[in-house]
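>>> Following is a predicted model, sequence given first.
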Amino acid sequence: MYDKLARGYASQYLRRLPDHKQVDRFGASQKRKDAVYCFAECALSKKPGRTLKRMAPRVGPLFRHGHVVYWDKTGKCFSAQAITCAKDTVVSPAGRADESLYEEKSAFLTDFVISIDSDDGQSYLATYANMGHHAIARFLERDLATPETIGRATRTTLNIVRNLSLAVDQSPRHWGSYSFLIPFGEGGLPAVSMAAAVAPGQPQRHIISVRTYLDENMLSEADMQRMEGFEDAMSRLDEPGGRDRMNDWIAKNIRPWDLRAKAGSEAPGMDCS
């Protein structure tokens, strides 16, 4: 797709998303309390039964794709997701939240999780993944998605990055900004850990952000080797030795990154377009 047309469709898609401020409003709302209370009632049952049907109107329309994470004798857990847009995402190097580098329009993935274990319960909102306008436009320009499928492609991408972000959080601690190269389709997703605020003056969130998409012709043999083993490590994470396998992949793939040096590039935070 022609690049200017792709950017236009990317902007159109982001305009259709709910404003990310709705997530913060939901977090402080009576609706969130009602959702927690409803799930507590559902958790009294031995089986999930009608849980998803009962929870849908209590978390929607902002949060969708609700699912039961687990439901057994040890506890119960429900999760739903919201994909939202922040028009003025303020990007900073991880660990230096007061140092603004640039602003961009982008999509965020936020989980709403409710869990009840034994007599204890909790609920929380967590934002782990982000995808900038530039990356969404590249998906369209490089024919990874169409205007009709860009929503599904974005959600799939954000979930992959969310899972990586959770794995990185549980790996030996890496401070500062780092880059990753994640296999996707026939190519790869350059991504960077960063601090991002949904608007100037708002709290920073530490996330992993997809910066662009590179097709297979843009990747070297070293890039392919760097990405190798991701799907296997991620799919076997809960098996014996799975955490060590994932940590080994992260150690092989991760690279230190100076976002300040790249802030003026076509794809901010990346050395490639």
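Looks like it came in fine.

>>> From here on, just use CA atoms for contacts and neighbour counts.
OK.

>>> ranges for the strands of the chain?
64-72, 75-92, 102-117, 120-132, 178-184, 187-197, 205-210, 255-256 (DSSP state E).

>>> For the residue nearest to Ala191 when sequence neighbours are not counted, list the residues it contacts.
Sequence neighbours aside, Val210 is the residue nearest to Ala191 in space, at 4.3 Å (criterion: C-alpha to C-alpha, 6 or more residues apart in numbering). Counting by C-alpha atoms under 8 Å, 6 or more residues apart in numbering, Val210 touches Asn130, Met131, Gly132, Ala135, Val161, Leu189, Pro190, Ala191, Val192.

>>> most surrounded residue in these?
In terms of neighbours by other C-alpha atoms under 10 Å, these top out with Asn130 at 32 neighbours.

>>> I'd say that residue and Glu104 touch.
No: in this structure Asn130 lies outside contact range of Glu104 using C-alpha atoms under 8 Å: 11.2 Å.

>>> shared neighbours of those two, which are they?
With C-alpha under 8 Å, 6+ apart, Asn130 and Glu104 have no common neighbours.

>>> can the strands of the chain go into JSON lines with extra columns for distance to Leu166?
As requested, the strands of the chain are exported to JSON lines (distance: least, C-alpha to C-alpha, whole Å):
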{"stretch": "strand 64-72", "distance to Leu166": "15"}
{"stretch": "strand 75-92", "distance to Leu166": "15"}
{"stretch": "strand 102-117", "distance to Leu166": "12"}
{"stretch": "strand 120-132", "distance to Leu166": "8"}
{"stretch": "strand 178-184", "distance to Leu166": "14"}
{"stretch": "strand 187-197", "distance to Leu166": "12"}
{"stretch": "strand 205-210", "distance to Leu166": "10"}
{"stretch": "strand 255-256", "distance to Leu166": "17"}
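
>>> Structure two is appended below for comparative analysis:
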Amino acid sequence: MTSAQQSQVGALVREWRTRRRLSQLDLALRTGVSSRHVSFVETGRTRPSRQMLLRLAEELEIPLRERNHLLLGGGFAPVYPERSLDAPELAPVRDAVRQVLTGHSPYPAVAVDRHFNAVETNRAARWLLTEGVAADLLEPPVNTLRCSLHPRGFAPRVANLGEWRAHLLGRLRRQVHVTGDEQLGALYTELRELPCTQEEPEVELPGPGDVVVPLRLRHEDRELSFFTTLAVIGTPLDVTAAEIMIESFFPADAATARFLQEFHLPLE
């Protein structure tokens, strides 16, 4: 490894340590080395081994994609494969995602990649969440956050748009902080500039009876209320698998549940 490479990998370690708000001593204690050694790694005075970089990445909770970048910066080959979701090796992942989405019907659910582009949706999501959305926003890759907040998306149907927008942008901002992903940062900037006629709360506070932030969506002559959950692959060893998230919409009140259970989804 050249001195330039050592400086590069040291800068990456320092960047992730700072992002995680850890001191050199904190990181040293977690990895079982001296704070002097961590300092030498960060300043490029010592060359970390492949195993040490992997230990540092694990303790810093660096995403698999960025762990590969860290290894490359240290002069080592990446260890985590990045396959297309259509690859034969990821067939079990595809099948599991589809099983979750199908099993969630009649409620909406969508699987997204690291940039919140839809990779799979169930029938309920395609029926409910694309209503009134401009055709160009539905051209692949369909970004679910853009569709949610864009004035030509389903934002005009969201009764509590200010509250829902603040929630989504806050979640995206935290994701940018956790991953350091520049494309996510650009998406946050884009969405932040979209117009909103409702007041956005600076801090999420519950309304009367609220236990979660609801999505109150107008549909025909009624208002449907949802809360959402996010699920990820629990033990990923592939970059693509690690970045898939499944967002499931659950009815937040009995009327919404009853409507969706009794309504027959249109055939595709």
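Now that the structure is in, tell me what you want to look at. What you are looking at is a predicted structure, and each value in this text was computed from that prediction instead of being measured.

>>> Next, the TM-score between them, please.
The TM-score (TM-score structural alignment, normalised by the length of the second structure) is 0.27; 118 aligned residues with a C-alpha RMSD of 5.8 Å.

>>> Toward the C-terminus, what is the element adjacent to the helix ranked longest in the second structure?
The helix spanning the most residues in the second structure, taking DSSP state H as the definition, is helix 161-179. Once the chain leaves helix 161-179 of the second structure, the next helix or strand it forms, by DSSP states H and E, is helix 182-192.

>>> so that next one versus helix 161-179, what angle?
160 degrees (axes from the mean of the first three to the mean of the last three C-alpha atoms, to 10 degrees).

>>> Counting neighbours, show which residues of helix 182-192 of the second structure come out buried.
Under the neighbour-count criterion of 16 or more other C-alpha atoms under 10 Å, helix 182-192 of the second structure has Leu184, Gly185, Leu187, Tyr188, Leu191 buried.

>>> now Gln24 of the second structure, nearest residue through space, not along the chain?
Ser35 (5.6 Å).

>>> and the one you found, what is it in contact with?
Gln24, Leu25, Leu27, Ala28, Leu29.

>>> Could you identify the most distant pair in these?
Comparing every pair within the contacts of Ser35 of the second structure by C-alpha to C-alpha identifies Gln24 and Leu29 as the most remote, at 8.6 Å.

>>> between the two, who's got more neighbours?
Shown here are Gln24 of the second structure and Leu29; by other C-alpha under 10 Å, Gln24 has more neighbours (19 against 12).

>>> Surely the more buried one touches His37?
No: look at Gln24 of the second structure against His37 with C-alpha under 8 Å: they stay out of range, at 9.2 Å.

>>> Following element in sequence after the helix or strand hosting Val100 of the second structure, please.
Val100 of the second structure belongs to helix 91-104 when assigned by DSSP H and E. The helix or strand immediately downstream of helix 91-104 of the second structure is strand 109-112, counting by DSSP H and E.

>>> Against Leu168 of the second structure, how distant is Glu190 of the second structure?
13 Å (C-alpha to C-alpha, to the nearest Å).

>>> Over to Ala125 of the second structure?
For Ala125 of the second structure, the distance to Leu168 of the second structure - C-alpha to C-alpha - is 18 Å.

>>> higher neighbour count, the two?
Taking neighbours as other C-alpha under 10 Å, Ala125 of the second structure and Leu168 compare with Ala125 leading, 20 against 16.

>>> Relative to Ser248 of the second structure, how far out is the more buried one?
9 Å.

>>> Glu262 of the second structure now?
19 Å.

>>> How about Asp95 of the second structure?
Applying C-alpha to C-alpha to Asp95 of the second structure and Ser248 of the second structure gives a distance of 17 Å.

>>> The two - which one has more neighbours?
Higher neighbour count among Asp95 of the second structure and Ser248: Ser248, with 21 against 11, using other C-alpha under 10 Å.

>>> Wait, a helix at that one?
No: counting by DSSP: H, G, I helix; E, B strand; the rest coil, Ser248 of the second structure is located in no helix; its state is strand.

>>> Just to check, it is in contact with Leu230?
Yes: judged on C-alpha under 8 Å, Ser248 of the second structure makes contact with Leu230 at a distance of 6.6 Å.

>>> was I right about Ala82 of the first structure contacting Asp111?
Yes: counting by C-alpha under 8 Å, Ala82 of the first structure does reach Asp111; the two are 6.6 Å apart.

>>> Run a quick neighbour tally on the closest residue to Arg165 of the second structure other than its chain neighbours.
Distance criterion C-alpha to C-alpha, 6+ apart; nearest residue to Arg165 of the second structure, sequence neighbours excluded, is Leu149 at 6.6 Å. Leu149 of the second structure: 24 surrounding residues under other C-alpha under 10 Å.

>>> got it, and Ala231 of the second structure?
Ala231 of the second structure has 11 nearby residues by other C-alpha under 10 Å.

>>> Over to Arg138 of the first structure?
23.

>>> Tell me if I'm right that it and Ala6 touch.
Yes: between Arg138 of the first structure and Ala6 there is a contact at 7.3 Å, judged by C-alpha under 8 Å.

>>> one step back: between the buried residues of helix 182-192 of the second structure, which sits nearest Val239 of the second structure?
Closest to Val239 of the second structure, out of all of the buried residues of helix 182-192 of the second structure and judged by C-alpha to C-alpha, is Leu184, at 16.5 Å.

>>> surely the closest one meets His177?
No: Leu184 of the second structure is not in contact with His177 according to C-alpha under 8 Å; the separation is 9.6 Å.

>>> now whichever strand in the second structure runs longest against helix 91-104, angle please.
Looking across the second structure with DSSP E, the single longest strand is strand 222-232. Per the same axes, to 10 degrees, the angle that strand 222-232 of the second structure makes with helix 91-104 is 150 degrees.

>>> Summarise which helices and strands strand 222-232 of the second structure is packed against.
strand 215-219, strand 245-251, helix 254-262 (3 or more C-alpha pairs under 8 Å, 6 or more residues apart in numbering; DSSP states H and E).

>>> closest to Arg50 of the second structure out of these?
The nearest among those, by C-alpha to C-alpha, is strand 245-251 at 29.1 Å.
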